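> Return atomic coordinates for the entry below.
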Amino acid sequence: MDNEESSLTCSTPQAKPTGSICKICESPASHSYFGAIACSACKMFFRRNAEKDLEQFKCAYDGKCEVNLKNRHVCSACRLAKCFASGMEVERIRCSMPMKKIIKTQHRTTTDPPSSVTNLLSDYSTLSSSQWNHISKLIFYHDTYGPLSVVQHFFSEQVALPAKLRYKALALNDFFTSVYLKAEQVLINNEDYRRLSSQDQSTLIHQTLRHAGAFAGIFVSHQTKLLDDTLFYKANESLFGSSTMTSLKFITNSLDDDVVFIKLIVAILFFSPANYTSFTDRIAQSFIDPQMILSIQNTYIELAWKYMTYKHSFQYAVLCFAELLRSLFHYYRIAVQADIVDTFTTMIHSVINQTKEIVLVSDN
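Okay, the predicted model is just below:
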């Protein structure tokens, strides 16, 4: 009788009162798995990883990552540690092992993509611990050095002013300059970027600041709802035109709600050395090792793809990338329009020169 009860406890989820939350990521949960109340995602995460060698899981931030619904996929080491701390036990997996093959088979049957596109996937559902760590680092660069704090400070500073004094031309110029400089810090502090030669670092900044910095700014505008401020919108409309601002609002509203994915896209754009518009610095520059830059970009694309298929589904990932392409095409159209604004191109040149000086100083 004791053995039967033990088996039942291990293999069968125990119902909990409605309204419970997952002890690991704090998402809604109604059952206990392996000894702790958990959602299905954390249950499967623990089942897949609990018996692996813990040396495979290393936290880039000394085990201090916060684990919640929004970032539970970022650091596997901290998520697994929280699973154990919440009461999950490896022994409970082992006694329910006969069910594992059935669950896995059912999952693959219902979610596998059509055979015509299966060759796109080398690993459908999981990333290695090193890939999760790589994602974690890219998120760290964006959160630590990105322009979000600049946008938040600017917005609160302007709102405190009388309406007639808000969003003047000089304030907007300083604001956009600060956004680009902060966005570029995301690249400058990237370990992959630092592996490049000083010439390739300088050239990459010159060729990617225009677009990657703008996209990073669009993302934080999406986060802070900056374009919903009527006065800010009208001030920029007078500078760039109504059609440009309409397209910009469309792009901002169409960004995916998964912030990890968007931050990975920003990283990809910083390693996309292509001049999509007529903007030029009139300086002929070439890369010493273009293959290294493209290899980094390819790694980031793979991380973004695997992350989306892991967290969501193959179908959702396809739709998400398709929507991203549409947004980028909209952006490149308005980028051409912005290039004819003299004050804007002057600002871009100024930011590029300032950033180049930073790179040269750090290189020496």
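
> going forward, measure contacts between C-alpha atoms and count neighbours the same way
Noted.

> How many residues are close by the residue nearest to residue 276 when sequence neighbours are not counted?
The shortest distance from residue 276 to any non-neighbouring residue, by C-alpha to C-alpha, 6 or more residues apart in numbering, is to residue 332 (6.9 Å). When counting by other C-alpha atoms under 10 Å, one arrives at 14 neighbours for residue 332.

> Just give me how far the one helix or strand residue 332 maps to sits from the chain centre.
Counting by DSSP states H and E, the element that carries residue 332 is helix 314-338. How far helix 314-338 lies from its chain's middle: 15 Å, per C-alpha atoms, centre = their mean, to the nearest Å.

> mind listing what's buried in it?
Residues of helix 314-338 classed as buried by neighbour count (16 or more other C-alpha atoms under 10 Å): 314, 317, 320-321, 323-324, 327, 330-331, 334-335, 337-338.

> for stretch 38-51, same thing?
Within stretch 38-51, the residues that count as buried by 16+ other C-alpha under 10 Å are 38-43, 45-47, 49-50.

> any chance you could map the helices in the stretch 51-200 of the chain?
All helices of the stretch 51-200 of the chain, identified by DSSP state H, counting those that start in this stretch, fall at 76-85, 90-94, 100-111, 129-145, 148-159, 169-188, 191-194, 198-208.

> secondary structure element for the nearest residue to residue 227 once chain neighbours are set aside?
For residue 227, ignoring the flanking residues on the chain, the nearest one in space by C-alpha to C-alpha, 6+ apart is residue 233 at 5.6 Å. Assigned by DSSP H and E, residue 233 belongs to helix 230-240.

> Now the second one, please; I'll put the structures next to each other:
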Amino acid sequence: MPAKEHLFISPQQAPSDSAQMPPNNPSNFSLCLICGDRARFNNYGALSCQSCKTFFRRNGFRPETVRPCTLVNKCEINMKTRHSCTYCRLSKCFAVGMTSDLIRKEDLKSSKRLSSTKNTQITTISRIVITSFQSQDRTILSDSQWTLLSNIVHAYDACNTISHIKQILNNSSESIDETKKDIIDPMDMLNQICESVILFISSLPDFRILTQNEQISLLNRNLHGVMGFYSTFVFRQIGIFNHANYLNAFEAIYGMNIISAIKNVMEQLDSNETIIKIALIILTFSSESYVDTDRNVDMDTLSYGTFRLLGSQNVYVELLWKYLTYQYGYGRAAVRFAQFIQIVLCIVRNLAMLHVNNEIHRRISDAIVEHIKQMLVFIESEPRPLWGKGLPT
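Sure, this is the predicted structure:
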């Protein structure tokens, strides 16, 4: 199971070892932080009942094997529902502070008691598991990188309109006559998605130091890839293809094969939103165009400033890699990073095919680019804080 967004722990939130395992007090009853059942002891880093302790011990090492949530990854977990959704229950265990490292410590103690002669071998195997699964060593990221990561998360959240888009989607689905499903205009939703990602990008210092012409050149070059990646993520978050009228509208434009390809990528896309947020910036500052749009290279004001883009991009690539290593350990970080690259290449391939073969898609893309240019002029004329600080969230 990919890590979920709410599992992200900032330096300020990360508990110390002493905070993770305060002394147990068997004389006091309290409530389990996961399901609300009676609990006496801190198990694996959080006050929890025996049921949730057993559950976490059984699943904490193997989150990737847990069946995904069938709803929206927000199931309520209590005593009655704790057996209904393994995905959301395990996510809540991690969110309240449980860590598999403490299971390993317990296993090591048991192993030492079982056989002192095999202690060295067992310890070595356990350390391999730690390396391949999860690091949680905060020193992997420097203080400045933690600050940068915090700023990215805040900027994205301040500009994020997914909940608003989801509301529009639901209202439109309820109000549309069943006989007129095919009249939905995807442009409205794509413009909403585009505005959200541009507001996010325009709050980045690396973007703000560019001139307006350079900003337009950069987005002319990379907007197709950024929008393709982000739209895939948003479509998954809002469950767009669960709404027949929108599914029909997009199928009418893109065809069944492309919709099937989008669904396939949606299933593979990482569910850790922090990864998505960093990835958007990496894609924005690419020095190569994702799709050949016949743009006039002579008018590209960044054509001789590739090193500037690589400087920005490298900062965020390093940040993504270190964050992945912090969250999952080296082995799983490498797998996730490779999967991210594979997904981007798949999206770019589909976009390139669409640009060549689908005239409606080209018109939609051109309209979005023009909309973005107008947005940038408006943003330039408005004093806006960096990193979205001060913007309503």
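
> Work out the TM-score between the chains.
The TM-score (TM-score structural alignment, normalised by the length of the first structure) is 0.66; 285 aligned residues with a C-alpha RMSD of 3.9 Å.

> quick revisit: next one: the residue nearest to residue 227 of the first structure from residue 343 of the first structure, what distance?
Counting by C-alpha to C-alpha, to the nearest Å, the gap from residue 233 of the first structure to residue 343 of the first structure is 18 Å.

> out of those two, which sits in the more crowded spot?
Neighbour count, other C-alpha under 10 Å: between residue 233 of the first structure and residue 343, residue 233 has more, with 17 against 13.

> Can you tell me what the more buried one aligns to in the second structure?
Correspondence of residue 233 of the first structure to the second structure, assessed by TM-score structural alignment: residue 247.

> I'd assumed residue 239 was in contact with its match.
No. Applying C-alpha atoms under 8 Å as the test, residue 247 of the second structure and residue 239 come out as separate, 10.3 Å apart.

> re earlier: for residue 247 of the first structure, find the nearest of the helices of the stretch 51-200 of the first structure.
Of all the helices of the stretch 51-200 of the first structure, it is helix 169-188 that lies closest to residue 247 of the first structure, at 18.1 Å by C-alpha to C-alpha.

> Run the angle between the closest one and helix 198-208 for me.
140 degrees (axes from the mean of the first three to the mean of the last three C-alpha atoms, to 10 degrees).

> Report the inter-axis angle for helix 169-188 of the first structure versus helix 230-240.
90 degrees.

> next SSE after the helix holding residue 332 of the first structure?
Downstream of helix 314-338 of the first structure, the first helix or strand assigned by DSSP H and E is helix 342-363.

> Tell me the buried residues in that next one?
For helix 342-363 of the first structure, burial by neighbour count (16+ other C-alpha under 10 Å) applies to 344-345, 347-349, 351-352, 355-356, 359.

> do the same with stretch 72-81 of the first structure
Judged by neighbour count using 16+ other C-alpha under 10 Å, the buried positions of stretch 72-81 of the first structure are 72-81.

> now for residue 172 of the first structure: what does it line up with in the second structure?
Under the alignment (TM-score structural alignment), residue 172 of the first structure pairs with residue 186 of the second structure.

> Superpose on the second structure and give me the mean offset of the helix holding residue 332 of the first structure.
Once the two models are superposed, helix 314-338 of the first structure sits on average 1.6 Å from its counterpart in the second structure (mean C-alpha distance after the TM-score superposition for the first structure).

> and that helix, which stretch of the second structure?
Helix 314-338 of the first structure corresponds to residues 330-354 of the second structure when matched by TM-score structural alignment.

> Mind listing residues that contact that stretch?
Identification of contacts with stretch 330-354 of the second structure by C-alpha atoms under 8 Å, 6 or more residues apart in numbering yields 131-135, 224-225, 228-229, 254, 258, 265, 268-270, 290-292, 321, 324-325, 327, 361-362.

> Helices - which of these land there?
Cross-referencing the contacts of stretch 330-354 of the second structure against helices under DSSP state H gives 131-133, 224-225, 228-229, 254, 258, 265, 268, 321, 324-325, 327, 361-362.

> PyMOL command for the buried members of the residues you listed?
Burial among those is assessed by 16+ other C-alpha under 10 Å; the matching PyMOL selection reads:
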select buried, resi 132+133+224+225+228+229+258+265+321+324+325+327+361+362
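
> My guess is residue 161 of the second structure contacts residue 194. True?
No. Assessed by C-alpha under 8 Å, residue 161 of the second structure is found out of contact with residue 194, at 10.2 Å.
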